[in-house]
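S.K.: my questions are about this predicted structure, shown below with the sequence.
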Amino acid sequence: MKYPGLTESQRLVALLEDALARETRLWKAPVFKNGRIQGTDISQDQHQDVILWLGELSRLFKFCTETYALGVCILNRLLASVKAQPKYLRCIAITSLILAAKTNEEDEVIASVKDLAVRSGCNFSTAEILRMERIILDKLQWDLYTATPIDFIHIVSSGCLIFST
C-alpha cells in the first residue's frame, strides 16, 4: 500500500494498523476443549502434528515462510468454522498450503496439484484436493489473506531498522 505524504514512521504505523484491522476482521482460531477442537473429533495432538507436517511440506516444496504461515492461518480459520473429521485433516491441511502458495508464490514455484499430492504422500487424489479447495474457498468467502505473524514481524523489524539509524 502506498501512503503518500507520510513519514517513514507514520507509514509503518499505518501498515501495522491495516494489518491489525484485517486480522481483527478475519482471524479465527480453533477452540480446544477437553483436548479436542470444539465441535470435532480432532485432537490437539493431531492439530499439532498436521501443522508440523505442513512445515515439512513447505520446506519440501521450497515455499517461503510467508506461505507456510498463511497456510496455517487458512487451516485454522477453516477448522474454527466447520466440523471437520480427522480423516480429512491432512486433505484440509495440504489444500490450505496449496491455496496459500497460490496466493503468495510465483507461478513457476508451484507444481501441479497432482505432483504436490504425490510428493506429499497425503494419500488424497487430485480430485479430492480440488474439491476441498472449493469447500475452503466457499467457507472462507474467497478471502484467504489474513495478517499472519510473519507480517507483523516484517512490519516491526522494518520499524526497528528505521528507528535504530
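M.R.: That came through fine.

S.K.: contacts, neighbours, all on C-alpha from now
M.R.: Fine.

S.K.: can you name the residues that contact R77?
M.R.: W27, K28, A29, P30, L140 (C-alpha atoms under 8 Å, 6 or more residues apart in numbering).

S.K.: putting a second one here so we can go through both:
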Amino acid sequence: MIDTVTGSGPVPFAVQLKALLDREVHYQPKLSGLRLIEGANDNGLRMTARLREFEVKDLLSLTRFFGFCSETFSLAVSLLDRFLSVMKIQPKHLSCVGLCCFYIAVKSSEEERNVPLANDLIRITQNRFTVSDMMRMEKIVMEKLYWKVKAPTALHFLRLFHSQVQAQLDSDGRKLLSLDRLEAQLKACHCSFVFSKIKPSLLALALLSLEAQEQHDAEHAEKIAEAMKSLQQQLSIRDGDLVCVRELVGKCLVEYATTKFSKPNGQRLRWIISGRTQRQLKPSYYKIAHLPTIPETAC
C-alpha cells in the first residue's frame, strides 16, 4: 500500500497530501519516452499511443471480468506507462508486458485468495506466451522500475480530494459528487494516452473540478467552489493548467461514451477459462460485451 503517516488518530488532510505529493514526482513516467511513443509511426514495428490505448482497454475489461477493485486497474496502468516510457518494446511483446503489469497490480492490491494463477490469466486472454515467458517479463518489468510498485495514482488523489470536499458539505451537498461516478470517469481517462503525461494530482483535480462545474445546485455551488479553489491553491496549480486538463477530460468522456469507443474487439473478449477459474468467478463476469459505462447520476 501507499506509505502513510501512522498515529493514534486520523491523519490530517495536509499530511496525507504532502505524503502523496512527495512520492508523486518519483513515480512519473519518463516524459521523453512517452513523447517517442506519441510520435511513432503506426507501422507495426514500433510502440504507439494507439497500441497502448488498446492494451489498457483490454486491462479494464479484464479488471471487470474478475471484479477487481479500481486501485488494481489504476496501478496496472501506472506500471504499464512507467515501463513503456523507459523501454522500447516491440508491439508483439505488448500483451505480455501488459498482462505482467496487471498481474503485479493484482498481487499488490487484491486479497491473496482472489489472485488467479498466471496460467489462468494466459488462457483467459488467449495469449500464446507461456508462464515462463510471463515470469521472465515480470522480472524485467520489476527491475526496470527498480522494484517500486506502489505508486501514488490519480485514484489516491481523487479519493483524498473527494473526501476533503465532502467534509465541507452538509448531508444534502454530499450527494452531489458521486465517488463511484468519478472513479468510472478516471478509468475512462486511463484509456486515453494523453493523460499518461499529466501528473496524477492534476488529473484528479481536473476530474473533480469538471464534475463540480456541472453541478447546478445553487444551494451548495458556492461551498463546492470554495473547496475546489482551496485544493487548487494547496497544489499550486495554475488556472490555465487546470482549465486545459479539464477540457481534455471533458473531451475524453464524450468520446468514451460513444459506441465505437466503448466496444473493443469482440474476438479479444471471448476469453477461455478453466473449470477452476469459472468456479471462482461471480456469475455476472462470465460474459463481458463492452467496457463499463459511467453512471449518469449519483447513487
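M.R.: Received it, and whenever you're ready, just let me know what you need. Treat the numbers as computed from the prediction; the structure is a model and nothing was measured.

S.K.: most neighbours among the contacts of R77 of the first structure, which one?
M.R.: P30 (20 neighbours; other C-alpha atoms under 10 Å).

S.K.: that one and I74 touch, don't they?
M.R.: No: with contact defined as C-alpha atoms under 8 Å, P30 of the first structure and I74 do not form a contacting pair (11.2 Å).

S.K.: that older thread, shared with the second structure, which of the contacts of R77 of the first structure?
M.R.: Retained contacts for these in the second structure, judged by both residues aligned by TM-score structural alignment, their matches' C-alpha atoms under 8 Å, are W27, K28, A29, L140.

S.K.: tell me the residue in the second structure aligned with E133 of the first structure.
M.R.: Alignment note (TM-score structural alignment): E133 of the first structure maps to E138 of the second structure.

S.K.: cool, F152 of the first structure as well?
M.R.: Under TM-score structural alignment, F152 of the first structure pairs with F157 in the second structure.

S.K.: same check, this time on Q46 of the first structure
M.R.: Match for Q46 of the first structure (TM-score structural alignment): L51.

S.K.: before we move on, what SS does its match have?
M.R.: Assigned state for L51 of the second structure: helix (three-state reduction, DSSP: H, G, I helix; E, B strand; the rest coil).

S.K.: A151 of the second structure too?
M.R.: coil.

S.K.: check contacts around it.
M.R.: A151 of the second structure makes contact with I2, R23, E24, Y27, L75, S78, according to C-alpha under 8 Å, 6+ apart.

S.K.: from R23 of the second structure, how far off is it?
M.R.: 8 Å (C-alpha to C-alpha, to the nearest Å).

S.K.: next one: H156 of the second structure
M.R.: Distance from H156 of the second structure to R23 of the second structure, by C-alpha to C-alpha: 12 Å.

S.K.: neighbour count winner among these two?
M.R.: For H156 of the second structure versus R23, neighbours defined as other C-alpha under 10 Å are more numerous around H156 (18 against 15).

S.K.: for the more buried one, which three-state class applies?
M.R.: Going by three-state DSSP: H156 of the second structure is helix.

S.K.: that older thread, closest to A40 of the second structure among the contacts of A151 of the second structure?
M.R.: Nearest to A40 of the second structure among the contacts of A151 of the second structure is S78, at 20.6 Å by C-alpha to C-alpha.

S.K.: give me the aligned partner of the closest one over in the first structure.
M.R.: By TM-score structural alignment, S78 of the second structure lines up with C73 in the first structure.
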